[in-house]
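For reference, the sequence and a predicted model appear below.
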Amino acid sequence: MNQRIRTLVVDDEPYSREELIYLLRQYETIEVIGEASSGEKCIIQATQTQPDLLFLDIEMPGMQGTKVAEILAELKKPPYIVFATAYPQFAVQAFRLEAVDYLLKPYDEEQLAETIARIDKKFIKSTNSFNQTLVNKLAIEMDGEFLYLDPNNILYINSEDKQVNVITKQGKFHTKGTLKDLETKLSAYPFFRTHKSYLVNLDHVRRLTPWFNGAYNLIINGREEPLPVSRNYVKSLRERLEL
């Protein structure tokens, strides 16, 4: 993704804004362009800067986040919205307003990673809706040369000891690219982040089994090693896999 997602963080609590901005700056696709401490200030900034994305607190003095979302929905190009709050009872109302996601405070880094991955896919789809085409090969740089892999033959990709491994039907390859970069490049294919360190081709999933404390393991066709599925990803994974 060449164009970064211009993001505005809105929360009346300074510490919450600082924490979220710090976490968001870990993502290459996100560009935090500003912050606002109230709904009124958010509307002014959003009108002036036209962000692509808002992380929006719901419970704020004065204008609540849900009202802000209703007003911004009238813009010619309304931003994507992720509601962030300490109160889970607002979830239904948030999704009625077509929010991309709903995050609970304190922030869970794995849940945030899943949210960003979902936003990345939506943003790529919207910005390339007229000219998006599937890449024929995935180019990875290894040992000074480029290898070209068929994405359909990739079973899964994982990050381990600061090295990214691409596991295919033909064998295991290493690349200098990051897991997040590969996730973006493969967004048009059925790859799913099951864990902060694993990206899995869902076409090759054979079995999903419970493991420990709400987490699961995946078994891939042609491989025996179990792949981890963090508990925060289980629900979304099942929705993707099941009819």
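Okay, I see it.

switch to C-alpha atoms for all contacts and neighbour counts from now on
OK.

Run through the helices of this structure in chain order.
Assigned by DSSP state H, the chain shows helices spanning 14-24, 39-49, 65-72, 91-96, 109-127, 179-185, 231-241.

can you redo the ones you listed as TSV with mean neighbour count?
Formatted as TSV, the helices of the chain follow (neighbours: other C-alpha atoms under 10 Å):
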stretch	mean neighbour count
helix 14-24	15
helix 39-49	17
helix 65-72	18
helix 91-96	14
helix 109-127	17
helix 179-185	18
helix 231-241	14
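
Reformat the ones you listed as a markdown table; add distance to Gly171.
Converted to a markdown table, the helices of the chain look like this (distance: least, C-alpha to C-alpha, whole Å):
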| stretch | distance to Gly171 |
| --- | --- |
| helix 14-24 | 34 |
| helix 39-49 | 47 |
| helix 65-72 | 48 |
| helix 91-96 | 42 |
| helix 109-127 | 27 |
| helix 179-185 | 18 |
| helix 231-241 | 25 |
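
before we go on, here's another structure to hold up against the first:
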Amino acid sequence: MKQIQVLVVDDERYAREELIHLLKDFNGIEVIGEAESGEDAIVKSLSLKPDVVFLDIEMPKMNGMEAAKALQELKKAPYIIFATAYPQFAAEAFRLEALDYLLKPYEEEQLEQTISRVQKQFSHMDNAPQAASGKLSIETDGEIHYLHPRDILYLAREEKFTKIITANKEYQVRTTLKELEGRLTGYNFFRIHKSYVVNLSYVNMITPWFNGAYQLKIEGREETLAVSRNYVKALRSRLEI
């Protein structure tokens, strides 16, 4: 497994230094930078392209939640781990598909569990090319199903679940949209919104909406999907429009 590159974001210098010091004890983790604000986190992420961002929540101007939403819109969106002294933000954090929620002061066991979760996530991604010749395994209602990616129309994130839509059936799983997107690398899938990843083979129409956004129609489906304006240019390029 390659080194997992990490950016540490906190407005308190000593908090950054403590977390960086702790992370250096873990094999496979490389701290490539630090940032002192939400705005700085976005700038550093654009240049450094970290795999994971450890993100404080209570920061002046742009707080951690706002920064996380902006980071998710990047072309190479990092995984987010919130690192904060405030447990009351946990529900909102997981609605943003945070990989984990780490409470200060940091406990060794909790940090080990977080790093284990990070490494497990990237081991799935490392295995994606080998899986590309087979099927996507998903677990729902205690059963394991094997889906061929070509049969999937699109994926949609709804609260704590991800819906996998095929022509004949819908599956609801707890796996995050980002993890499924990573496992489908190598197939014709494209993220059009923080909540949607579509199979481009089934796109039959996109139409302007408002504020530079678009709406997208999938072959055989009645509903329309929102296309974030941040993804419109790349989508049109992929569709050769």
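Yep, that arrived. Since we're looking at a predicted model, the values are computed, not measured.

Report the TM-score for the pair.
Laid over one another, the chains give 0.56 as their TM-score (TM-score structural alignment, normalised by the length of the second structure), with 180 aligned residues with a C-alpha RMSD of 4.4 Å.

returning to that earlier point: quick one: which of the helices of the first structure is nearest His204 of the first structure?
Closest to His204 of the first structure of these, according to C-alpha to C-alpha: helix 231-241, at 10.7 Å.

what's the spacing between the most centrally placed residue in the second structure and Pro50 of the second structure?
The centroid of the second structure falls nearest to Lys178 when counting by C-alpha atoms, centre = their mean (4.0 Å). For Lys178 of the second structure, the distance to Pro50 of the second structure equals 15 Å [C-alpha to C-alpha, to the nearest Å].

Now for the aligned partner of Lys160 of the second structure in the first structure, how many residues are close by?
With TM-score structural alignment as the criterion, the equivalent of Lys160 of the second structure in the first structure is Lys162. Neighbour count of Lys162 of the first structure, defined by other C-alpha atoms under 10 Å: 8.

Ala226 of the second structure against Phe210, yeah?
No - between Ala226 of the second structure and Phe210 there is no contact under C-alpha atoms under 8 Å: 10.5 Å.

okay, these two: which has more neighbours?
For Ala226 of the second structure versus Phe210, the count of surrounding residues by other C-alpha under 10 Å is larger for Ala226: 19 against 9.

With adjacent residues omitted, what lies nearest to the more buried one?
Gln215 (4.7 Å; C-alpha to C-alpha, 6 or more residues apart in numbering).

From Arg206 of the first structure, how far off is the aligned partner of the one you found in the first structure?
Mapped onto the first structure by TM-score structural alignment, Gln215 of the second structure lines up with Asn217. Distance, Asn217 of the first structure to Arg206 of the first structure, by C-alpha to C-alpha: 11 Å.

Same question for Glu242 of the first structure.
12 Å.

So for those two, which sits in the more crowded spot?
Neighbours were counted for Glu242 of the first structure and for Arg206 using other C-alpha under 10 Å; Arg206 has more, 12 against 6.

Just to check, the more buried one is in contact with Leu218?
Yes - taking contacts as C-alpha under 8 Å, Arg206 of the first structure lies within contact range of Leu218: 7.5 Å.

tell me, what's touching the two both at once?
Counting by C-alpha atoms under 8 Å, 6 or more residues apart in numbering, Arg206 of the first structure and Leu218 have no contacts in common.

burial of the residue nearest to Gln172 of the second structure when sequence neighbours are not counted, as a residue count?
Closest residue to Gln172 of the second structure apart from its sequence neighbours, by C-alpha to C-alpha, 6+ apart: Lys163 at 4.6 Å. Residues lying near Lys163 of the second structure (other C-alpha under 10 Å) number 19.

now the one 5 residues further on
Asn168 of the second structure has 7 neighbours, counted by other C-alpha under 10 Å.

same question, Leu227 of the first structure
Neighbour count of Leu227 of the first structure, defined by other C-alpha under 10 Å: 20.

That one corresponds to which position in the second structure?
For Leu227 of the first structure, the residue aligned by TM-score structural alignment is Leu225.

I figured that match hits Leu216, correct?
Yes - the criterion here is C-alpha under 8 Å, and Leu225 of the second structure meets it with Leu216 at 5.1 Å.

Would you mind finding the match for Leu138 of the first structure in the second structure?
In the second structure, Leu138 of the first structure lines up with Leu136, judged by TM-score structural alignment.

Assess the claim that its match and Pro149 are in contact.
Yes - using C-alpha under 8 Å, Leu136 of the second structure is in contact with Pro149, at 6.6 Å.

Give the residues shared as contacts by these two.
With C-alpha under 8 Å, 6+ apart as the test, Leu136 of the second structure and Pro149 both reach Leu184.

Compare neighbour counts for those two and give me the winner.
More neighbours surround Pro149 than the other of Leu136 of the second structure and Pro149, with 21 against 17 (other C-alpha under 10 Å).
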